[in-house]
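fold the following.
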Amino acid sequence: MNFGILVLLLALILFGLLAFKQISALILAPLVTIFVIVCSGLPILESLKTAFMPAASDYVTSYFLIFFVGALFGAVYQHTGAAESISKTLAGLCKGKFVAPIIMTITGILTFGGVSGFVVFFVIYPIALNMFKEANVTRRLIPAAISAGCWTWSMYGPGSPSIQNVIAMNSLGTPATAAFIPSVIAAIGSYVLIFVWLEMRTRSFTKKGIVFKDTSLKFQLSAEEMEIDNDKNLPNFWISIIPIAAILICFNGIHLAVETSVFIGVALATILMWNRVKGINGWIAVFNEGAANSGVSILNTAIVVGFGGVVKNTQGFADLVELLKTFNMPALIFVMVTVAICAGACGSASGGMGVAFNALTDTYLSLGAHLEDVHRIAAIAAGTLDSLPHQGAQITLLGICKLTHKEAYFDIFITQIVIPFISCFLFIIVTAVL
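Okay, the predicted model is just below:
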């Protein structure tokens, strides 16, 4: 095997193993990046300054405001009881059943509605936490339920406003609803499989006696987070969903920027539920907590993006792209494999799609693939190997949920790598039949 490609493979394995050992991403990403730099024969300090840090800082520049307002929104919803109000109502409707699949569904609807996945993390987590608490279901499934809603069927369904769909549209000149019928079937198949898996795992954990209160978890919840008070005075359900509805209307209906839309949601929630927090000092504490959460979350993600910035500049990555061009397989399977590998190497679905389209679009066409089919299979495949343990979004979400890779990653692996690959093959089969 080409030495440069071997280095990248070893780096991904190292990243995954150390992530499972619960080493902070702030230490892990620079450490593995230096390993890649040294093995690739690049100057260490110069590479860190000219590739690693620019990639990380560009990410912070592009997304800090989204993280910031999203974290503020999440903090407001947690401390005013709005999240608990929504969760109690939903838990009552489903009578404590299908909690994880319902969280996955709600998350997907918000994401398909145009709310950024990172914003959804902060908005949904307090709702999910309370629903899982009410139903006495293990919180080990919260990360898989939330991220599956963000990064699977809602990301690659036809018409999705996701960045993956937009990249394919811009690169290939195809519509948002490209390959509509097989896309719908693949998205529905993905949703059903994830729904079944999450419910099956819920019942399996409960049968083993693993429920919400779990002293074996590394990070324990606070007394406030563990408390169940059925007599607690909570905001009205309809009042609680008004700010969320406002975000969706502002972003999708009025077409305001997502940062502006979420800020409006924060302001509206603060006004509507002002009396739910004790005075100005209480609100300052809420906003301080949200601001602190946003800083930690975006740094955990940006630092991993920095790793991808170095990887894309190595000869090993260039050799990997050239190697992929030599694969001899059916057109859509070739697209699936190449996009998935690029996404895994970059640790990013959007980054992997960008690299694959830039390097391989002519190859896809030479194999006889239709552009609309390439669009959709690439969007699905990009959401597979990008979800390996080094992905910044997963590290961020696990941090928000106060869980480790060891405790929660297996269900992420099934719902966001195994099932999307199944959806890829379902799409290919339907496309062949039609």
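
can we go C-alpha only for contacts and neighbour counts from here?
Fine.

report the buried residues of stretch 247-267.
Counting neighbours by 16 or more other CA atoms under 10 Å, one finds that the buried residues in stretch 247-267 are 247-252, 258-266.

in helices, which of these appear?
Judged by DSSP state H, helices contain the following of the buried residues of stretch 247-267: 247-248, 258-266.

make TSV from these and add distance to Val196 to it.
Converted to TSV, these look like this (distance: CA to CA, whole Å):
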residue	distance to Val196
Ile247	30
Leu248	28
Val258	32
Glu259	34
Thr260	36
Ser261	33
Val262	32
Phe263	35
Ile264	36
Gly265	33
Val266	34
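
assign Ala369 to helix, strand or coil.
Three-state secondary structure (criterion: DSSP: H, G, I helix; E, B strand; the rest coil) places Ala369 in coil.

pretty sure it contacts Ala331?
Yes. In terms of CA atoms under 8 Å, Ala369 counts as a neighbour of Ala331; the distance is 5.6 Å.

of the ones in helices among the buried residues of stretch 247-267, just say which sits nearest to Val166.
Set against Val166, the nearest of those by CA to CA is Val258 (15.6 Å).

right, and the closest one touches Val115 too?
Yes. Between Val258 and Val115 a contact is recorded at 6.9 Å, counting by CA under 8 Å.

find residues that contact each of the two.
Phe251 (CA atoms under 8 Å, 6 or more residues apart in numbering).

which two in the buried residues of stretch 247-267 are spaced the farthest apart?
For these, the maximum inter-member distance is 17.1 Å, found between Asn252 and Val266 (CA to CA).

want to put them side by side, so please do this one too:
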Amino acid sequence: MVGLFGIILSLVLLMYLAYRGITVLILAPLLAVMAVLFAGDLPLLATYTQVFMTAAGRFVTTYFPLFLLGALFGKLMDDSGSARAIAHWIVQKLGAERSILAVVLACGILTYGGVSLFVVAFAVYPIAVALFREAEIPKRLIPGAIALGSFTFTMTALPGTPAIQNLIPMPYFGTDAFAAPGLGIMAAAIMLVGGTAWLGWRHHRAHAAGEGYGNHADDPATASGVSPRPRSVGAMAIDQEEVGAPGILVAVLPIVLVIALNYVFTNHLIPTWDTGYLAEPKYGATTVNKVQGTWAIIIALVISSVAVAALNWRVLRDRIASSINDGAMGSLLPIFNTASEVGYGAVIASLAAFAILRDAVLNLSPDNPLISLAVAVNVLAGVTGSASGGMSIALETLGATYAQLGQAAGINPELLHRVTAISSGGFDALPHNGAVITLLAICKLTHRQSYVDILVVAVAIPVTSLIAVITLGTMLGSF
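All right, here's what the predicted structure looks like:
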């Protein structure tokens, strides 16, 4: 019981201290050591160097190219003006009367194309301010709209998304980024329609109560000394032309390339290659099925990054080196944060008391491992405040077990993949989540003002979609 108490205490402290802003690079190893001290049955230094660091290093080895190339692509899209061009085009086409949907779709298209959600938030926020002010929609709904477009259906549900939450399950289940496409599209539709309907209802309720945009002295226009009079959608389009941003076709082409090339290489090209050498020990004694998903997204991101640079060379040529360097450096903190959480999970899994928690989770639904898998990933994502971190801990400790349980139960690995990915995007968006805190800071709003909407669109509705996927997947299988 002492060992079990140590595990629970370390998890609680991880959640609380991460919320207080302490980096998991420090928290993860320290709290792993604390759990070992409570257990009293493992050597501290050996656990750190041989268990924690081995698991963290294995994660970096597997996923570093994806973090690196994803961050690089996002930075090039940002610096070239492509991200802002896409956002402006969408809001121009939909108009101020559909401001909420415009913001959601702008965020969704950008994140589905591989642009970092933080880049998206910074790029879309000023546009959302102008739109919401013009349409007299309360500013407090902006974080919910950005969260819906960035944290939900494009992160975990849509097939082919290059979000890391959709890529981490691939090596564990031998799948690719397009796993269970039908179920993924259904889940995405539930999130998009449900979230947009919620935000629309909140707007109509505020309008009926006489609440408009509100007076916010720290908005981008006001803070810069410009009159806070709303700009029209047409004026924003003119502004975009004046700064030399790319046209919509040039801006969106790299995003189309990411998705299209990923699909073509995964399903048509890589399977035709002679990859018998992968069976050799020096190449990991593996098969092409286990690596083709990773290979495909690497190729897609490399070609698409080159395309962004080539199509926008006039804008990027004087700062291409800084864009590449900043993009590369921007990948380091996210991957090492997640790797530290993976190392933490490996240490917890090595403790004798973990067997109690493992058996409790696995016995939640002995006849349907999809349910216990969903619970495990959701709980750990909630505890860590990280979709990728919680998922990684769950798969590091129980991934092989669920792969075996799925095979025994006749469950398609693609269904396991999609359930894992969607599960990571549920409880991860609790108040201590770093992306939530950052989004509210960008929007200059507080949890009290805006978190209820984030809770509904990024937690409650994604969990509802997860339940629908598990129900249909259990009845009909993967599709």
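
from memory Ala180 of the second structure sits against Thr420, does it?
No. Between Ala180 of the second structure and Thr420 there is no contact under CA under 8 Å: 11.6 Å.

tell me where the longest helix sits in the first structure.
For the first structure, the helix with the greatest residue count under DSSP H is helix 279-311.

off-centre distance for it?
Centre-to-centre, helix 279-311 of the first structure and its host chain are 16 Å apart (CA atoms, centre = their mean, to the nearest Å).

just stretch 302-319 of the second structure next, same as before
Offset of stretch 302-319 of the second structure from its chain centre (CA atoms, centre = their mean): 25 Å.

tell me the buried residues in it?
Those would be 303-305, 307-309, 311-312, 315-316, for stretch 302-319 of the second structure by 16+ other CA under 10 Å.

quick one: end-to-end length of that stretch, please.
One end of stretch 302-319 of the second structure sits 19 Å from the other (CA to CA, to the nearest Å).

what about the closest residue to Pro169 of the second structure other than its chain neighbours, how many neighbours?
Nearest non-adjacent residue to Pro169 of the second structure, counting by CA to CA, 6 or more residues apart in numbering: His417, 5.7 Å away. Using other CA atoms under 10 Å, His417 of the second structure has 27 neighbouring residues.

ok, Ala237 of the second structure next?
Per other CA under 10 Å, the neighbour tally for Ala237 of the second structure reads 15.

and what of Leu10 of the first structure?
Neighbour count of Leu10 of the first structure, defined by other CA under 10 Å: 15.

got the contact list for it?
With contact set as CA under 8 Å, 6+ apart, Leu10 of the first structure has no partners.

same thing with Pro43 of the first structure?
Ile37.

measure it to Glu289 of the first structure for me?
Note on Pro43 of the first structure: its distance to Glu289 of the first structure, by CA to CA, is 39 Å.

compared with the second structure, how much does stretch 100-108 of the first structure deviate?
Superposed on the second structure, stretch 100-108 of the first structure shows a mean distance of 4.0 Å to its aligned residues (mean CA distance after the TM-score superposition for the first structure).

so how far is that stretch off the chain centroid?
Between the centre of stretch 100-108 of the first structure and the centre of its chain there are 13 Å (CA atoms, centre = their mean).

neighbouring contacts of it?
With contact meaning CA under 8 Å, 6+ apart, stretch 100-108 of the first structure is reached by 120, 124, 128, 132, 141-142, 145-150, 153-154, 194-196, 198-199, 202.

and that stretch, what's buried?
Quick answer for stretch 100-108 of the first structure (16+ other CA under 10 Å): 100-108.

and stretch 207-218 of the first structure, by the same measure?
The neighbour-count check on stretch 207-218 of the first structure (16+ other CA under 10 Å) flags 210-212 as buried.

and if you look at stretch 405-412 of the first structure?
Using 16+ other CA under 10 Å as the burial criterion, the residues of stretch 405-412 of the first structure that qualify are 405, 407-409, 411-412.

same check on stretch 411-425 of the second structure?
The neighbour-count check on stretch 411-425 of the second structure (16+ other CA under 10 Å) flags 411-425 as buried.
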